[in-house]
Every structure is written in C-alpha cells, then in structure tokens.
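> Sequence plus predicted model, see below.
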Amino acid sequence: MQKALLSTVTKVISGASLGLLVLVSACSYSNGGDPAPCNDPTPVTYAGVISPIFDTNCRSCHGAGVYQTLGGGNDYSSYQAIKNQSARLILGCISHEAGYNPMPKGGAKISACDIARIKSWIDAGQPNN
C-alpha cells in the first residue's frame, strides 16, 4: 500500500513539475526572446502609433490650447512640438522614474506596451510616417 501511494505521489509531483516547466518555457523572456511587453510588428511612427497614445494620455493637459496653463509649458500637440521636447524628460515622466514628475498627472501610469512603443519610436529617430 505504501509503495502504491509513493508511486502516485511521485507521478503527481512529476506531472506538476513538467507542467511548470512547460509554462515557464512558453514565456518569451525565458527563451531568450525580447523582454519587451508588446511584440507588435507594426512600424512605430508618429502618425500611426504615437499620436493616438498622446491623444489618449497627454493632450488633455499638453494640447495646443492648454499646455501653458495645465501642462507646465510642455507642448505635445503636434509631431514637431513633441520632437522639440526632451526625449529623456518624456520617458522619465511616463515611466515614473525617480526625479521626474509621474505622468499622466494624477492618473495611472500608461501601459508598459505604450511606454515601449514611445521608447522604440524615439530610438528609431522619431519617424513621422
């Protein structure tokens, strides 16, 4: 009886271990893949990806008519306006890094995927189209 119980316990533990191994190996980061939070193959351009992110998260305070009163003078109303801003400031604020004002002000941090998209866009030279 003890031998049968031990055999059953061993099979359960082996099965659980195998299941955990399969789950962990499915993670792209553990496979040596890109640890980026999103793997969207769409080219990151201002018009196609970045402007909608700024529409959703930034322009209520940093838009054309309000950036001087609500946005601390930081204008994110257009492609050229964003290019004129410090990329380091933008990334520091949206990433909630120490020493930067966390943005959006009073709101939740934007998604890790959107932060990665903005960083990718900056790293690619901020293409417009």
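Yes, it's here.
> CA atoms for contacts and neighbours, from now on please.
Noted.
> what comes into contact with stretch 56-74?
75, 76, 77, 85, 104, 110 (Cα atoms under 8 Å, 6 or more residues apart in numbering).
> so what's the residue nearest the centre of the chain up against?
By Cα atoms, centre = their mean, the mean C-alpha position of the chain lies nearest to residue 112, the distance being 2.0 Å. With contacts defined as Cα under 8 Å, 6+ apart, residue 112 is in contact with residue 37.
> now do the one 3 residues further on
Going by Cα under 8 Å, 6+ apart, residue 115 touches 91, 94, 95.
> If any of the residues you listed are buried, give me the PyMOL selection for them.
Per 16 or more other Cα atoms under 10 Å, the buried members of the contacts of residue 115 correspond to this PyMOL selection:
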select buried, resi 91+94+95
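> all helices in this structure, in order from the N-terminus.
2-26, 51-57, 59-62, 79-83, 87-94, 112-123 (DSSP state H).
> of those helices, which approaches residue 44 most closely?
helix 112-123 (5.6 Å; Cα to Cα).
> Only the buried residues of that closest one, if you could.
For helix 112-123, using 16+ other Cα under 10 Å, the buried residues are 114, 115, 116, 117, 118, 119, 121, 122.
> what's the offset of that helix from the middle of its chain?
7 Å (Cα atoms, centre = their mean, to the nearest Å).
> Put this next to the previous one:
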Amino acid sequence: MSVFYSFSAQLRLALAGVSLLTLGLAAGCTYSHGDPAPACDVPSENVTYSAVVSPIFDAHCRECHGTSVYTVKGGGNNFGDYAAINRYFSPSKIIGSIRHDPNFDPMPQNRDKLSDCDIQRIEKWIAAGKPNN
C-alpha cells in the first residue's frame, strides 16, 4: 500500500507542476488587454474598422481620444467611433504619429509605440478605403 501511495503522491506533484507550467506559458501569450495575440499575417487579413481597427483604438487611443475625454486629454481629436474618426481623418498624421516618425507627435503619448502588426493593420485599413464591416 505504501508503494501505491508514494506513486500517487508523486503523480499528483507532477501533475501540479505541469499545470503551473501550462498556466505560466498561457499567461505569457496575451495582449495588454488579456486576449491572445493574433498571428501577424496582415496581407491575408480582412482588416475592417469594427473587427480589427476599433479594438486597436480601444487598447491604445481612446483613453485620451475617446468621445468623453478628447476635448480635455486628446487635443480635440475624437477617435471615439467610426463616424468621429472619419470626420477628423488625416491618414498621414495618424500614421506618422503611431509610427513615431520625425516631426509627428508620437502616439500613444508617453508610451511605447503600437506593434508593427497593429501599425500595418491600420495602414492596410486606410489603403482599403477605411471599410467599417
């Protein structure tokens, strides 16, 4: 009986270790907002505002450029929704800012620039005529 108990205890410890390792690996594969990072295959993606661009703006822009705060925090630039972005829209200014190009205000302000994938997605969206759906 002690041999069975010893094996059972070792098996439980091994399973607990594997479980913790799996959780640790899963936690390392997330965006700052908790979703799994999508693969970066922009050329084959269907990049629309509602499916792809709006979540990027939610994660990185609307803290300052949202509908309720843009006049105070966002320099008067409202990126709160599709219609607001289209009223404002200056593709060269947005792209220059999110790329952190020289002579543009780097956005998001005082934070790291967007991932290359997210920048490519926004560029593709603009090039495709800014589709909403």
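Ah, there it is. Computed from a prediction, not measured in an experiment: that's the story for all the values here.
> Out of the helices of structure 1, flag the one nearest residue 43 of structure 1.
helix 112-123 (8.7 Å).
> post-alignment, the closest one versus structure 2, mean distance?
By mean Cα distance after the TM-score superposition for structure 1, the fitted helix 112-123 of structure 1 averages 0.2 Å away from its aligned residues in structure 2.
> Residue 13 of structure 2 matches what in structure 1?
Structural alignment (TM-score structural alignment) places residue 13 of structure 2 against a gap in structure 1.
> tally of neighbours for residue 13 of structure 2?
By other Cα atoms under 10 Å, the residues close to residue 13 of structure 2 number 12.
> Residue 46 of structure 1 too?
Other residues lying near residue 46 of structure 1 total 21 when counted by other Cα under 10 Å.
> give the contact list for it.
Residue 46 of structure 1 makes contacts with 79, 121, 126, 127, 128, 129, as judged by Cα under 8 Å, 6+ apart.
> make it 10 Å
52-54, 78-79, 82, 118, 121-122, 126-129 (Cα atoms under 10 Å, 6 or more residues apart in numbering).
> Compare those residues and tell me which is most surrounded.
Counting by other Cα under 10 Å, top hit in the contacts of residue 46 of structure 1: residue 118 with 25 neighbours.
> gap between the counterpart of residue 48 of structure 2 in structure 1 and residue 90 of structure 1?
Superposed on structure 1 with TM-score structural alignment, residue 48 of structure 2 falls opposite residue 45. Going from residue 45 of structure 1 to residue 90 of structure 1 by Cα to Cα, to the nearest Å gives 16 Å.
> now do residue 4 of structure 1
Shown here: residue 4 of structure 1 relative to residue 90 of structure 1, a distance of 63 Å by Cα to Cα.
> Those two: which has the busier surroundings?
residue 90 (21 against 9).
> Now check that one against structure 2: what is it aligned to?
Under TM-score structural alignment, residue 90 of structure 1 pairs with residue 94 in structure 2.
> Kindly report the same for residue 110 of structure 1.
So residue 110 of structure 1 corresponds to residue 114, using TM-score structural alignment.
> And for its match, the neighbour number?
Residues near residue 114 of structure 2, counting by other Cα under 10 Å: 17.
> Disregarding flanking residues, what is the spatial nearest neighbour of it?
Take residue 114 of structure 2 and drop its neighbours on the chain: the residue closest to it by Cα to Cα, 6 or more residues apart in numbering is residue 98, 6.5 Å away.
> Spit out the contact partners of that neighbour.
Shown in contact with residue 98 of structure 2 (Cα under 10 Å, 6+ apart): 61, 104-109, 112-116, 118-119, 122.
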